[in-house]
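Chemist: Following is a predicted model, sequence given first.
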Amino acid sequence: MHNVTLIKGDGIGPSIMDVAVKIIDASGVKINWEEADAGMAAYDKYGTAIPDQTLISIDKNRVAFKGPLTTPVGKGFRSINVALRQKYDLYANIRPARSWKGAQSKFEDIDIIVIRENTEGLYMGLEHYLTKEKDVAESLAVITRKGSERIVDYAFKYARDNGRKKVTLCHKANILKYTSGLFLDVGREVAARYPEIEFDEKIIDATCMHLVMDPHQFDVIVTTNMFGDILSDLTAGLVGGLGLIPGANIGEDTALFEAVHGSAPDIAGKNLANPAAVIMAGVMMLQYLGERDAANRIQAALEKVVNAGDNVTPDLNPSSRAGTIEMGEAIIAEL
C-alpha cells in the first residue's frame, strides 16, 4: 500500500484528477489517497494557498500527485508550484515530449526529455523594487555549483539508465558569463565522467531555432530553471501541446507529479478537459513507486485510446463527442 497526497487543484483539476485516480485504481495498484488542498481554492477556503495540513500530509507521505493550480498574474500570492519545489528541494524537473500517432503535430517520431533545474535561477523569487515609486524593479538569478552539478549529473544518470545516447546542455554563457558560465563549466566537468554518452552544448536561443528546424537531433536536454520552463513548452508544441505533457519533480526523499498545463477555468465543469497529461504524470509516479507493470499497462491503454481517436476529448479530435469522463472510461476498458 502506497500513501500519496492528492491535490486536485483548481479549474479543470478536480475533473481530470478524478479520472486519473480511477484509472490508477483500476490498474490494481493499492494507493491510499490522502486528499489535500492548495492553490486558489485553498486560498478562498483557508486564506492561504498552501494550508498547514497540506504540508503535513506531504511531510508524511513524501509523494504527491497534483492537478493544475491557478497562480495570479503580476499580483497576489506566489506560485505554489515554485514554493513546493523549493520547500522540498525538488531540484529535478523532468518533462518528456513524445509524438503520439493520434495527435496532430508538424513532426513525427519526437522523443525529447527536458530536465530542468528546479530550485535556482530567476525563479527563486529574489526580486524587489529599487525606488519608492516602484518604477524600477530588480530580480536576482542565483546559480550555485552544487545546484548545477546535481542537475547535470541527474541528466546523465537518467540518460544512462534509460538507454539515451546524448545530453545537450543549454546555456547563455556568452552573455551571462558568471551565472550561465558557472552552469556550463560545471556541466563540462560532469560530462567528462560519462564518456559513453555524447555531450553537446548549445546557446539557448540557438537551441530554440534548432528545435523547430530539426528536433530529431535532441535526446535529453538539461538546462537552468527559466530556460527549462520555456523549452519544455516549446517541445510540447512539437508533439501536440501541453495537454500531452506530464511533469515529475524529484528530490532526495520527496517527489511531486503533475500535469504541466494550466487550470483552464473557462472549461472547468464542462467535461471537455483532456486528462492525458495528468494520466501520464500518474504513470511517472507509478514508475517512481516501483509499480512498473501497472505504469506500462496504463501507458499502453492511454496510447491505444489516443491513437484510435474515437473516445478522446475535442482538442485531440474535433469531431469526437467524448469528454473527460468518457475518455477515462475508454482507457479503463482497455486496461
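Modeler: Cool, got the structure. Every value quoted in this text rests on a predicted model; they were computed, and no experiment measured them.
Chemist: drop to CA atoms for contacts and neighbour counts, all remaining ones
Modeler: Fine.
Chemist: Where does the residue most central in space within the chain sit, in terms of helix or strand?
Modeler: Centroid-nearest residue in the chain, with CA atoms, centre = their mean: Gly247, separated by 2.2 Å. Secondary-structure assignment from DSSP states H and E places Gly247 in strand 246-250.
Chemist: which helices and strands does that strand pack with?
Modeler: In this structure, strand 246-250 packs against strand 92-98, strand 255-259, helix 276-288, with contacts taken as 3 or more CA pairs under 8 Å, 6 or more residues apart in numbering; DSSP states H and E.
Chemist: Tell me which of these lies nearest to Arg62.
Modeler: Shortest distance between Arg62 and the helices and strands packed on strand 246-250, using CA to CA, is found for strand 255-259: 6.4 Å.
Chemist: let's bring in a second one:
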Amino acid sequence: MTRLAVVPGDGIGPEVIAQALETVTALRIGIEFDVLDHINAGTFLRTGVALSEEDFTRIAGCDAVLLGAVGDPRVITPAYARGVLLSLRSRLDLYANVRPARLLHDDLSPLRDRANRGIDCVIVRENTEGLYGGSLHRMSGAEVAIDIEVSTARGVRRIVEHAFSLARRGMCMVDKSNAVPSGGALWQRIWRETAADHPNVATYHLFADVAAMRLVADPTEFDVIVTNNSFDDILSDLAAQIAGGLGTAASANVNPDTGFCLCEPVHGSAPDITGTGTANPVGAILSAALLLEHLGYGSEAKAVRSAVDRAVAAGHRTPDLGGSLTTQQAGSAVRAEL
C-alpha cells in the first residue's frame, strides 16, 4: 500500500491540506496517510526542535510527502523554516523543484491581451544549491554582509537534464550571466552540452530580467523554463499570478533518481486569513494531483485537475478568485465534480 506522509504545518496549512486529503480519499485508491500534525511552529517554540530525527525517519519511510505550509509570525528566526522545509529538501536531496503554471479560467488572468493569457508552462528550479543552499552571512565593523552563490557542475547538469525530460515544445534557460559571469558560464556550458543531446527540443536563453518581462508580455511562448534557486523563486511566483494567483499554485520537490517527492501549495501559511475559513484549497488539491501523478496514479491526477477546472469554471470559488465559498465549500465543489 502507498503511504503518504502528511505535514499540515502552520496557519492555513491544516485547513487546505484537509481538503486535499478528502479529495484523495474520494478517489478510493487505498493510499494510507501518516499525519505528522505536531510538526509546526508551536512545537518549535516549545521545544526548539523544528524536525526531530524520529519524524525525519517516519517521513523518509513513506513513499512521498504532502506539506501544507511552514511559517508563523511568532517565530522570528529562520531556523524553523530552514529546519523543516529546507532540511527535507537537503537531506532527501530533492533537487528539482517543479512549478507548473496553467491558467484555470480566462477571467482569472491579469493580462489585458486575451490572445496571450493561456499560460501553460513548467518552471524547473535547482533546489539545493545557489544562494539558498548554504549562504554565508558575515558582519564586520563596517557592517558588510556577504552571501555566496554556489553552483556545481553535478547540480546544474542534473537539473538541466530533468528539465529537458519535461519539455513538450521547447526549453528556455534563464540566468544573469551578463552580470554574474562565473556561475553563468557554468550554466551556459552545461546547458549547451545537454541541449546537444536533445536535438528535437527547441532551446533558447534569456536573462532573468528579460524573462520576467516576456512572461508578462506573452507567457504562451514558454514551455519549460530552467534556472537557479533564486531566479526561479521570483519567476515561478510571477507565473503563478499570471495563471490565477498563488492560491491555485502547486509545486513538487523531487529527486528523480530515488523517486521521492514532496508536494506543497506555494501560498505559505497566510496568518492574516488563518481561521477565517476563506483559504483557497485549490493549490493544495492540485499539489495532491502532482503527487498522485508522481506515484503512478496518472488517470486519477488528471481527474482531479479536470474537477478543479470544472468547479472554477462554474464559479465555485473562494474570495481570492472572486467567489464567496468557504475553504470547505470550495473543496466540496471540487469533489462534487470529481
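Modeler: In hand now; what should we look at? Everything numeric here is computed off the predicted structure, so don't read it as measured data.
Chemist: Pretty sure the residue nearest to the centre of the first structure sits against Glu258.
Modeler: Yes - under the criterion of CA atoms under 8 Å, Gly247 of the first structure is in contact with Glu258, at a separation of 5.3 Å.
Chemist: hmm, back to that, ok, now how distant is the corresponding residue of the second structure for the residue nearest to the centre of the first structure from Ala289 of the second structure?
Modeler: Taking TM-score structural alignment, the alignment pairs Gly247 of the first structure with Ser251 from the second structure. Using CA to CA, to the nearest Å, one obtains 10 Å as the distance from Ser251 of the second structure to Ala289 of the second structure.
Chemist: How about Thr258 of the second structure?
Modeler: For Thr258 of the second structure, the distance to Ala289 of the second structure under the criterion CA to CA works out to 20 Å.
Chemist: now Gly244 of the second structure
Modeler: When distances are taken as CA to CA, Gly244 of the second structure and Ala289 of the second structure turn out to be 18 Å apart.
Chemist: Would you mind giving the helices and strands packed on strand 246-250 of the first structure as CSV with mean neighbour count and distance to Gly269 of the first structure added?
Modeler: As requested, these are exported to CSV (neighbours: other CA atoms under 10 Å; distance: least, CA to CA, whole Å):
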stretch, mean neighbour count, distance to Gly269 of the first structure
strand 92-98, 24, 27
strand 255-259, 27, 18
helix 276-288, 24, 17
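Chemist: got the ones you listed as a markdown table, with distance to Asn61 of the first structure columns?
Modeler: Converted to a markdown table, those look like this (distance: least, CA to CA, whole Å):
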| stretch | distance to Asn61 of the first structure |
| --- | --- |
| strand 92-98 | 19 |
| strand 255-259 | 10 |
| helix 276-288 | 13 |
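Chemist: how about the closest residue in space to Asp93 of the second structure that isn't next to it in sequence, what does it touch?
Modeler: Spatial nearest neighbour of Asp93 of the second structure, chain neighbours left out: Asn255 (6.2 Å); criterion: CA to CA, 6 or more residues apart in numbering. Asn255 of the second structure is in contact with 92-96, 261, counting by CA atoms under 8 Å, 6 or more residues apart in numbering.
Chemist: Between those, which sits nearest Asp63 of the second structure?
Modeler: Checking the contacts of Asn255 of the second structure against Asp63 of the second structure by CA to CA gives Cys261 as the nearest, at 7.7 Å.
Chemist: Name the residues of the helix or strand hosting Pro14 of the second structure that are buried.
Modeler: For Pro14 of the second structure, the element it lies in under DSSP H and E is helix 13-26. Burial within helix 13-26 of the second structure, assessed by neighbour count using 16 or more other CA atoms under 10 Å, is assigned to 13-21, 23-24.
Chemist: What of stretch 203-216 of the second structure?
Modeler: Neighbour-count burial for stretch 203-216 of the second structure, with 16+ other CA under 10 Å as criterion, is recorded at 203, 205-206, 208, 211-212, 215-216.
Chemist: Which stretch of the first structure lines up against that stretch?
Modeler: Using TM-score structural alignment, the residues of the first structure aligned to stretch 203-216 of the second structure are 199-212.
Chemist: Mind reading off the mean deviation between the matching stretch and the second structure?
Modeler: Comparing stretch 199-212 of the first structure with its match in the second structure after superposition yields a mean distance of 0.9 Å (mean CA distance after the TM-score superposition for the first structure).
Chemist: Common neighbours of Gly247 and Glu258 of the first structure, please.
Modeler: Both Gly247 of the first structure and Glu258 are contacted by Ala281, under the criterion CA under 8 Å, 6+ apart.
Chemist: which stretches of the stretch 1-150 of the first structure form helices?
Modeler: 13-26, 40-46, 52-61, 80-87, 145-161 (DSSP state H, counting those that start in this stretch).
Chemist: ok so, going back, just send the buried residues of stretch 203-216 of the second structure back as JSON lines, with distance to Val224 of the second structure and secondary structure too.
Modeler: Supplementary listing: those in JSON lines, determined by distance: CA to CA, whole Å; DSSP: H, G, I helix; E, B strand; the rest coil:
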{"residue": "Thr203", "distance to Val224 of the second structure": "10", "secondary structure": "strand"}
{"residue": "His205", "distance to Val224 of the second structure": "12", "secondary structure": "strand"}
{"residue": "Leu206", "distance to Val224 of the second structure": "13", "secondary structure": "strand"}
{"residue": "Ala208", "distance to Val224 of the second structure": "14", "secondary structure": "helix"}
{"residue": "Ala211", "distance to Val224 of the second structure": "12", "secondary structure": "helix"}
{"residue": "Ala212", "distance to Val224 of the second structure": "14", "secondary structure": "helix"}
{"residue": "Leu215", "distance to Val224 of the second structure": "12", "secondary structure": "helix"}
{"residue": "Val216", "distance to Val224 of the second structure": "16", "secondary structure": "helix"}
